[in-house]
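Engineer: got a sequence here, can you build the structure:
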Amino acid sequence: MTQSIFELPGPERNSVVGSLLDFGREPLEFLTRCGREYGEIVPMYLGLKPACLLTKPDYIEQVLKERNLFIKSRGLRALKSLLGEGLLSSEGESWLHQRRLLQPVFHQKRIASYGDVMVTYTEQMLENWQDGETRDVHQDMMRLTLNIVMQTIFNRDLSNGEAQDVAHALDVAMDWFESKRKQNFIFLEWFPIPENIRYKNAIQQMDRTIYQMINQRRASGENPGDLLSMLMEARDEADGSQMSDRQLRDEIATLMLAGHETTSNTLTGVWVLLSRYPDVRSKLLAELQQVLGERSPSIADIPKLPYTEMVIKEAMRIFPPVFMMAREATQDCEIGGYEVPSGCMLMMSQWVMHRHPRHFEDSEVFRPERWANDLEKNLPRGVYFPFGDGPRICIGKSFALMEAVLLLATIAQKFELILVPDHPIVPQASITLRPAYGIKVVLKKIH
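Structural biologist: Sure, this is the predicted structure:
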């Protein structure tokens, strides 16, 4: 007879709230402890909600592969007011239809054309950096990656009020999501409390910007080859249908969130780690000097910069841009021979898996060399998954990796970033993993 997952050992339940308080207060610490102290399926209750943490790669792969049996969790569904029916939040046939429409937009050859945009914007940012200056590099990376994603979507430099509206909306959304996560998404956004009103107003402001861009493009009939044009031209192979303005809005909002937040957080983690590991920084600079000399990088250089790419992979291991993915079982099912009830939330944590000593020797140490000899391909699926996995793997993975390598190469050539002593570096587990208090660095110009 099959056992229930709730017969397995897990954290002690604290009255009716279960493990909700522990998970809400210190999610990274709580999940790490569960992953180290218990088995491959760790049952718990978050409030009245049954949940479990999966730490066996096979189980993680199974859940991420079966997209109809395991759907996005209640937490991500709470973001539908921001993302609508975009790729990140839609399900079933709606998701499949949109994925098919969007797949050609992210073809390798198409995104390659954005390499020059990425380097140009980075060099413009560096012109404003001064030797000896103290800066919040997380804010700088957020601004830079947002400007890049806005340029690639709209073919316009939106470093004015429009970009500020979008940046503000996304920041408010992150704060709102973090607040709701701590409450286990019990109070939804319709309840008229100040943080919900602020969230609603920010989305309306962002929508005005997006719809204005769509309307302007439709009126002009232009096709500058940006992502908006590609999205507007995309046709369903089966019925020839195109995206409505609402669908365009949802995909653009999703691209703006996913397309800048994760890359900026990855690069912020890189600067923290390079400052702590000067030997890694020296090897990185040696490769950049050998391949580039004094010139700027281009997409053609990426295959010649293997160590630079390893630095990015290792930074995403130690500071994964997303700390956890969650799915909800749509019906009673089995994982590893154990019964999982319908409605159970299945948690798969990149933070836990990427740092687990079972899979990575000296797992707390920043060692890019570990990615040599195709380590990523040799690891079991479900061990290292910064972009997710299965049919819903991030569609922008190639775009993000290209951007991260080009931005790192462009900046590291010209500046060393030295962490300000005693500035608290505290990872905040929201939709993404971002520094709670920013990252203060002193700039040292490389002559």
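
Engineer: only C-alpha atoms for contact and neighbour calcs from this point on.
Structural biologist: Fine.

Engineer: ranges for the helices of the stretch 151-300 of the chain?
Structural biologist: Taking DSSP state H, counting those that start in this stretch as the criterion, the stretch 151-300 of the chain contains helices spanning 161-182, 194-220, 227-233, 245-276, 278-292.

Engineer: could those go into JSON lines alongside mean neighbour count?
Structural biologist: Listed next are these as JSON lines, based on neighbours: other Cα atoms under 10 Å:
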{"stretch": "helix 161-182", "mean neighbour count": "19"}
{"stretch": "helix 194-220", "mean neighbour count": "16"}
{"stretch": "helix 227-233", "mean neighbour count": "20"}
{"stretch": "helix 245-276", "mean neighbour count": "22"}
{"stretch": "helix 278-292", "mean neighbour count": "16"}
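
Engineer: so how far is Leu274 from Leu102?
Structural biologist: Computed with Cα to Cα, to the nearest Å, the distance linking Leu102 and Leu274 is 35 Å.

Engineer: let's see this one next, to set against the first:
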Amino acid sequence: MRGLRAQAVAARTGEIALGAARFADQWPTDEDVEVLPLVRNALAEIGVHYVYSEDAPTLLPFATRLFLAREVLERPSRWVWPRRIPTPARRFRTRQQVAFTNALRPIVRRRRSSGQLGDDMLGQMLQPSPRYGLLTEEAILDTLPGITVATFETPSRAAGWILLHLAWYPQAAGRVAAEADVLPADPAATTSTHLDSLRYTQALVREVLRLHPPSWLLVRRATRQTQLADYSIDAGSTVLVCPYTAHRDAREHSEPDRFRPERWLDDSGSPTKPGVFLSFGTGPHGCEGAALAMAMLTLLTAQIARCYQLSEPPGPQPSYQVTTFGGLATVGLRLRATPRGSDSAAFSGRSRRPGGWPRRGGTGPAAARLR
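Structural biologist: Down below sits the predicted model:
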């Protein structure tokens, strides 16, 4: 899809960076906060804006509710109902899908009738392509809801693991913070050149995705009979591929259970070989949004590490639970953000900052860069 290609993402790096900086500026400091809802809201704003630009505020509430409907549908149940049974969760998902489509339809018609298609992802879908020609309205309405939710659904799970690793490995977080100093004072002025210069940050993101791939189980269907090791797989068979275990294969990754972002900076490193890194899938069914996801996660990581030192709440128990339904996620993850360079950067005590969330625009470390 043209709007998700690396070149298209590179052209809009500044918009993605601006959203990441806003998220960093709004993070409540010196108090334990649940991370995933914050991250999901921030990435939803970035992702929906990437697809719809000025129409994003209209569609963001519908995208959020559709995400929640999909999440409800994926929750474990004691019963496995046939797909034809209209369970309450399936009816709820259908209602949200219809609501999203009904909100999107007048936007598509307005853009087409005015001739102002826009230069966002929707605008590119409204233009004829050499391969498919002019897409019908229904084709666009059938395609975009799923793509919209996908822009922030899996990246939100990945961001939870990334921020947790920033808390676990303060030296790595410090290296990311130092590297982020190359970013311009005005986040909107960030370019793909700035993004490409964040080599260690990208390596850290990929290393976390290697150890904790959000899509930890992939489903594929064999198109022809083939031999896999000592097993014969018939054409039409369903094959389950587990990136989690593949990424910890010592034949492909030295010290596979060790967090070592530097492995991605080695020219001879095995992670870059085709078919070895599966966090975004591989082959013709690989994730089309890989470039967008990497840009979002890299800039989010850089902005957070630049502004804050993260830590887990003290105690013998982890501040999260690992779940695998729908994706590998750190549900309930709580972290504390202390302004980087502060005398109290090392976590001590459990004092709470009065007033809770800062106002949009805020007074946090990133506020000056957003004014």
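
Engineer: sorry, back to before: is it possible to get a markdown table of the helices of the stretch 151-300 of structure 1 that adds distance to Tyr114 of structure 1?
Structural biologist: Shown next, in a markdown table, are the helices of the stretch 151-300 of structure 1 (distance: least, Cα to Cα, whole Å):
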| stretch | distance to Tyr114 of structure 1 |
| --- | --- |
| helix 161-182 | 19 |
| helix 194-220 | 20 |
| helix 227-233 | 10 |
| helix 245-276 | 13 |
| helix 278-292 | 19 |
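
Engineer: which of these sits closest to Pro320 of structure 1?
Structural biologist: Pro320 of structure 1 lies closest to helix 245-276 among the helices of the stretch 151-300 of structure 1, at 7.2 Å (Cα to Cα).

Engineer: which bit of structure 2 covers that closest one?
Structural biologist: Aligning helix 245-276 of structure 1 against structure 2 (TM-score structural alignment) gives residues 137-168.

Engineer: now the end-to-end length of the matching stretch.
Structural biologist: 48 Å.

Engineer: now stretch 125-136 of structure 2
Structural biologist: End-to-end for stretch 125-136 of structure 2, by Cα to Cα: 10 Å.

Engineer: what residues sit buried inside that stretch?
Structural biologist: With burial defined by 16 or more other Cα atoms under 10 Å, the residues of stretch 125-136 of structure 2 counted as buried are Met125, Leu126.

Engineer: who's in contact with it?
Structural biologist: Arg2, Gly3, Arg112, Leu117, Ile140 (Cα atoms under 8 Å, 6 or more residues apart in numbering).

Engineer: specify which member of those is nearest to Leu59 of structure 2.
Structural biologist: Ile140 (14.8 Å).

Engineer: any idea how far the residue nearest to that closest one when sequence neighbours are not counted lies from Glu288 of structure 2?
Structural biologist: Nearest non-adjacent residue to Ile140 of structure 2, counting by Cα to Cα, 6 or more residues apart in numbering: Met125, 7.3 Å away. Met125 of structure 2 is 15 Å from Glu288 of structure 2, where distance means Cα to Cα.

Engineer: in structure 1, what range does the strand ranked longest in structure 2 match?
Structural biologist: If you go by DSSP state E, structure 2 has its longest strand at strand 334-339. Counting by TM-score structural alignment, strand 334-339 of structure 2 lines up with residues 440-445 of structure 1.

Engineer: starting at the chain centroid, how far to the matching stretch?
Structural biologist: 26 Å (Cα atoms, centre = their mean, to the nearest Å).

Engineer: what's the mean distance for it versus structure 2?
Structural biologist: By mean Cα distance after the TM-score superposition for structure 1, the fitted stretch 440-445 of structure 1 averages 1.4 Å away from its aligned residues in structure 2.

Engineer: that older thread, closest to Val205 of structure 2 out of the contacts of stretch 125-136 of structure 2?
Structural biologist: Gly3 (22.7 Å).

Engineer: give the contact list for the counterpart of the closest one in structure 1.
Structural biologist: Using TM-score structural alignment, the partner of Gly3 of structure 2 in structure 1 is Val105. Going by Cα under 8 Å, 6+ apart, Val105 of structure 1 touches Ile111, Leu227, Met230, Leu231, Ala234.

Engineer: for stretch 323-341 of structure 1, list every residue counted as buried.
Structural biologist: Of all the residues in stretch 323-341 of structure 1, those buried under the rule 16+ other Cα under 10 Å are Phe323, Met324, Met325, Ala326, Arg327, Glu328, Ala329, Ile335, Tyr338, Glu339, Val340, Pro341.

Engineer: any idea what the last one aligns with in structure 2?
Structural biologist: Using TM-score structural alignment to pair residues, one finds that Pro341 of structure 1 aligns to Asp234 in structure 2.

Engineer: just give the nearest non-adjacent residue to its match, would you?
Structural biologist: Gln225 (4.5 Å).

Engineer: just to check, the one you found is in contact with Ala235?
Structural biologist: Yes - Gln225 of structure 2 is within contact range of Ala235, at 4.5 Å (criterion: Cα atoms under 8 Å).

Engineer: hey, what's in contact with both of the two?
Structural biologist: With Cα under 8 Å, 6+ apart, Gln225 of structure 2 and Ala235 have no common neighbours.

Engineer: re earlier: got a list of contacts for the match of strand 334-339 of structure 2?
Structural biologist: 129-137, 414-420, 423.
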